[in-house]
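Q: Fold the following for me, if possible:
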Amino acid sequence: MQKKLTKAVVTRTVLALAFGALASGAALAQQVNAKFAVTLQESSHQGQGVAKFVELVNAKSQGRIKIKPFYNAALGNDVQVTSALQGGTIEFTVPQTTTLTGMVKEFEVLDYPFLFDTEKEAEAVLDGAIGRQLLDRLPEKGLVGLGYWENGFFNFTNSKHPVAKLEDFNGLKLRAVQAKISQESVKALGANPVPLAVPELYTALETRTVDGQGTTSAVTSALKLDEVQKYLSLTRHAYGAFIPLVSKKFWDRLPEADRKLLADAALEARVYQRTVAREQDKSSVKKMADKGLKVNDVAAGERARMRDAVKPLWASFAQEGGSKAVFDATQGELAKLRN
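A: Next up is the predicted model:
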């Protein structure tokens, strides 16, 4: 009798362990479906970065984690989509860091004009301790940052004359975004800022409501702004970074293994995306030049004069926005790289 009871207990225990293992395996193998909101078209460097990320996640999870990208702002603009991530109705997006300055003021440091000279400098700041410090501020806002991708250096175009020296900005009416740092930067250079949304820009340039604008050459080409501009000056006056974001509500539901998988895929996609961004920048400049846009470089000495003109804004905005610690750390990192 005792042997029969013992055998029954052992049998139940084995079955329980087996069902437990199956349940655990099912949980680990749970199918995950998510939406990825993308502002630009799939062919853009942003879009190609997202496509690579989706491909990597699919391969790493063996098809268990399926992410569907929605390109061309199909789910809304950056502000709307970022808010949707906080609410948990969309899982992924990849806005420019400027979008986050309203909730984490320290991100504004990355928008300071003429802060970076090269992509290498930007990478050292973004991929190091300073970039991580900024990412660490996002979970309290309902977001998780997976690193930094590249939008690239911004250059000015205009319909009046080449910008080769600081004085060439005098009197130009240049499009500025709503951010105060953008408008004050244009003023500091000697031009007049005209706040405009992207959908209004082509017509404003065509009708000469504004003389020029400043964004990456790839975006200038994609928006066909070269059709209504005469000059492209390689001022490299600002560096734009994208930041792949995840909804924290979605993130918190994932097992640790899946979180690591997504983080690893974002970093792998970053290498590819940055390469594409730099290739598109060069090819866009050549394409627009071949179509008749007059392109001029800006000498290092003149870029230094332009930087000196806007430098007072750096300290002023850092103090005003409570970003002094991040700003000082960034300056320290750049000083090390340049010495």
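
Q: Going by C-alpha atoms from here, please, whenever you check contacts or count neighbours.
A: OK.

Q: what does stretch 136-153 rub up against?
A: Applying Cα atoms under 8 Å, 6 or more residues apart in numbering, the set of residues contacting stretch 136-153 from outside is 45-46, 85-87, 96, 103-104, 119, 126-127, 131-132, 135, 215-216, 236-249, 251, 263, 266-267, 270, 273-274, 277-278, 281.

Q: Pull out the buried members of these.
A: 45-46, 85-87, 96, 104, 126, 131-132, 135, 215-216, 236-249, 251, 263, 266-267, 270, 273-274, 277-278, 281 (16 or more other Cα atoms under 10 Å).

Q: In helices, which of those appear?
A: 45-46, 85-87, 126, 131-132, 135, 248-249, 251, 263, 266-267, 270, 273-274, 277-278, 281 (DSSP state H).

Q: For residue 146, see how far away the most centrally placed residue in the chain is.
A: Nearest to the mean C-alpha position of the chain, by Cα atoms, centre = their mean, lies residue 242 at 0.7 Å. Distance check for residue 242 against residue 146: by Cα to Cα, to the nearest Å, it reads 10 Å.

Q: Also residue 273?
A: 14 Å.

Q: now swap in residue 267 and tell me
A: According to Cα to Cα, residue 267 and residue 146 sit 7 Å apart.

Q: what's the burial count for residue 17?
A: Residues near residue 17, counting by other Cα atoms under 10 Å, number 12.

Q: nope, residue 288 is what I meant
A: By the measure other Cα under 10 Å, the count of residues near residue 288 is 22.

Q: Quick one: residues contacting it.
A: So residue 288 contacts 221, 226 (Cα under 8 Å, 6+ apart).

Q: give me the element it is part of.
A: helix 256-290 (DSSP states H and E).

Q: Another sequence for comparison is provided below:
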Amino acid sequence: MKMKGKLAIFLVFALAFGFAFYGGDGVQAAEYNIRAGIGFDDQSASYAGLQKFKDMVEDKSEGRIEVEIHPGAALGDDIEMMENLQRGVQEVTVPSTAPITGFVEDFAIFDLPFLIPNYETADYILDGVIGQELLEQLEDVGIIGVTYWENGFRQLTNNERPVESVEDMEGLSIRTMENEIHLDAFEEMGASPSPMAFGELFSALEAGVVDGQENAFATINFQHFYEVQQYVTDTGHIYNPLVFMISEEFYNELPSDLQDVVIKSAEEAGIYQRELKRNMHEAAKEDLQDRDDTEVTVLTEEAREGFREAVEPVYENYEEQIGEEFIERVQNRIEEWQDIQDI
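A: The predicted structure is shown next:
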């Protein structure tokens, strides 16, 4: 065989092998693929956190793992994506704790109003014994709970009057999530809760179908609720953690070195996401305070205590569902942290 013919055959085999090993763009083909889906859009802190996760995983795995990010509920709502993880047809999602209660009921602890008073307490609970115990319970439903990300504190807005005390809540119709604990909490505050789809909320506020709503500062600002809501109150009545979770089926397929890469990347990205989310909330709060057409009320400690007293029956109503002993454990840990802070 002539030399040119041999070279041609060699090049054919070399190119074929190269494309099989690296893919068409000269990059080594990934051995594993992670489809990471979230309900939040691509402007959210959660999306930015997943981008950080993607960069770290692909770098630390040296291309052996590829991460695809699917925002805006493209793979389903939070419950559907958790079910995808159970079936092994999706690898990662980062839902709020509210839908997780359908899989692990103890996560309902975070729906109790005025439980978590500030970020420092949230970190102490989530990153401590209580938070880890909750994550471990997810293994019973075929999911690996890795770490906590954040959606943050929910705040109140309305278009009727400033809310400076729980008495000012009387008679206000407030859009809430479709969540029994949240509904009960607002009823105990004297309001009339009205659950509805988030996509219908702005038009409902504009038309006066409801007087107000409750969401995080960043959401209030980003969704332009200030255009139809004059009064904002820094209630912080609910703290919403997010949980970074992985399909147990997928996780078990990974070699131990790549398991370590995924876990550490999720934890590092979580630190970044939580800090980013908090900065976004503070910036949004400042923007609202600077607006001439918006009045922001920060509750006094006395007023906040009035809200806490008003919702005490909610804790009693859900002792059986969540567990009286578990609620007391969490409350004791919170008091323990506050005592540490007072030293």
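
Q: mean distance, the helix or strand harbouring residue 202 of the second structure to its aligned residues in the first structure?
A: For residue 202 of the second structure, the host element (DSSP H and E) is helix 201-207. Helix 201-207 of the second structure, aligned to the first structure and superposed, deviates on average by 1.0 Å (mean Cα distance after the TM-score superposition for the first structure).

Q: now the residue nearest to the centre of the first structure, nearest residue through space, not along the chain?
A: residue 96 (4.2 Å; Cα to Cα, 6 or more residues apart in numbering).

Q: try residue 289 of the first structure
A: residue 295 (6.4 Å).

Q: wait, isn't the one you found in contact with residue 231?
A: Yes. Using Cα atoms under 8 Å, residue 295 of the first structure is in contact with residue 231, at 6.0 Å.

Q: Pick out whichever of these two has more residues nearby.
A: Neighbour count, other Cα under 10 Å: between residue 295 of the first structure and residue 231, residue 231 has more, with 23 against 17.

Q: Tell me who's in contact with the more buried one.
A: With Cα under 8 Å, 6+ apart, residue 231 of the first structure has these contacts: 157, 158, 159, 160, 161, 162, 293, 294, 295, 296.

Q: Now do the same contact list for the last one.
A: Read it as residue 296 of the first structure. Neighbours of residue 296 of the first structure in contact, by Cα under 8 Å, 6+ apart: 162, 163, 164, 231, 232, 233, 234.

Q: That one looks like it's in a strand, true?
A: Yes. Secondary structure assignment places residue 296 of the first structure in a strand (DSSP: H, G, I helix; E, B strand; the rest coil).

Q: Strands along the stretch 51-200 of the second structure, start to end?
A: Counting by DSSP state E, counting those that start in this stretch, the stretch 51-200 of the second structure has strands at residues 65-70, 92-93, 143-158, 173-175, 192-193.

Q: Just name the most buried of those.
A: Of all the strands of the stretch 51-200 of the second structure, strand 92-93 has the most neighbours on average by mean count of other Cα atoms under 10 Å, namely a mean of 28.

Q: for that one, packing partners?
A: Here strand 92-93 of the second structure touches strand 32-37, helix 78-87, strand 231-247, going by 3 or more Cα pairs under 8 Å, 6 or more residues apart in numbering; DSSP states H and E.

Q: Have a look at how far, on average, that strand is from the first structure.
A: So strand 92-93 of the second structure averages 0.7 Å relative to the first structure (mean Cα distance after the TM-score superposition for the first structure).

Q: Outside of that strand itself, which residues are in contact with it?
A: Outside strand 92-93 of the second structure, the residues that reach it (Cα under 8 Å, 6+ apart) are 34-38, 78, 81-82, 85, 244-247.

Q: And stretch 237-254 of the first structure, by the same measure?
A: Here stretch 237-254 of the first structure has contacts from 46, 85-88, 90-97, 110-116, 122, 139, 142-155, 259, 266, using Cα under 8 Å, 6+ apart.

Q: Where in the second structure does that stretch align, residue-wise?
A: Mapped onto the second structure using TM-score structural alignment, stretch 237-254 of the first structure covers residues 237-254.

Q: ok now the matching stretch, how far from the chain's centre?
A: 10 Å (Cα atoms, centre = their mean, to the nearest Å).

Q: Likewise for stretch 262-269 of the first structure?
A: With Cα atoms, centre = their mean, you get 15 Å for stretch 262-269 of the first structure.

Q: go on, stretch 24-32 of the first structure?
A: 32 Å.

Q: Ok, stretch 294-313 of the second structure next?
A: Using Cα atoms, centre = their mean, the offset of stretch 294-313 of the second structure from its chain centre is 24 Å.

Q: what touches both of residue 295 and residue 231 of the first structure?
A: Residues touching both residue 295 of the first structure and residue 231 (Cα under 8 Å, 6+ apart) are residue 162.

Q: Hmm, residue 306 of the second structure is touching residue 166, no?
A: Yes. At 6.3 Å, residue 306 of the second structure and residue 166 qualify as touching, with contact defined as Cα under 8 Å.

Q: More neighbours: those two, which one.
A: residue 166 (21 against 15).

Q: can you tell me which residues contact the closest residue to the more buried one other than its chain neighbours?
A: Nearest residue to residue 166 of the second structure in three dimensions, chain neighbours excluded: residue 307, at 5.4 Å (Cα to Cα, 6+ apart). Residues near residue 307 of the second structure by Cα under 8 Å, 6+ apart: 114, 165, 166, 189.

Q: tell me which element residue 307 of the second structure is part of?
A: Residue 307 of the second structure belongs to helix 301-310, assigned by DSSP H and E.

Q: relative to strand 231-247, how tilted is that helix?
A: On the basis of axes from the mean of the first three to the mean of the last three Cα atoms, to 10 degrees, helix 301-310 of the second structure is oriented at 60 degrees to strand 231-247.
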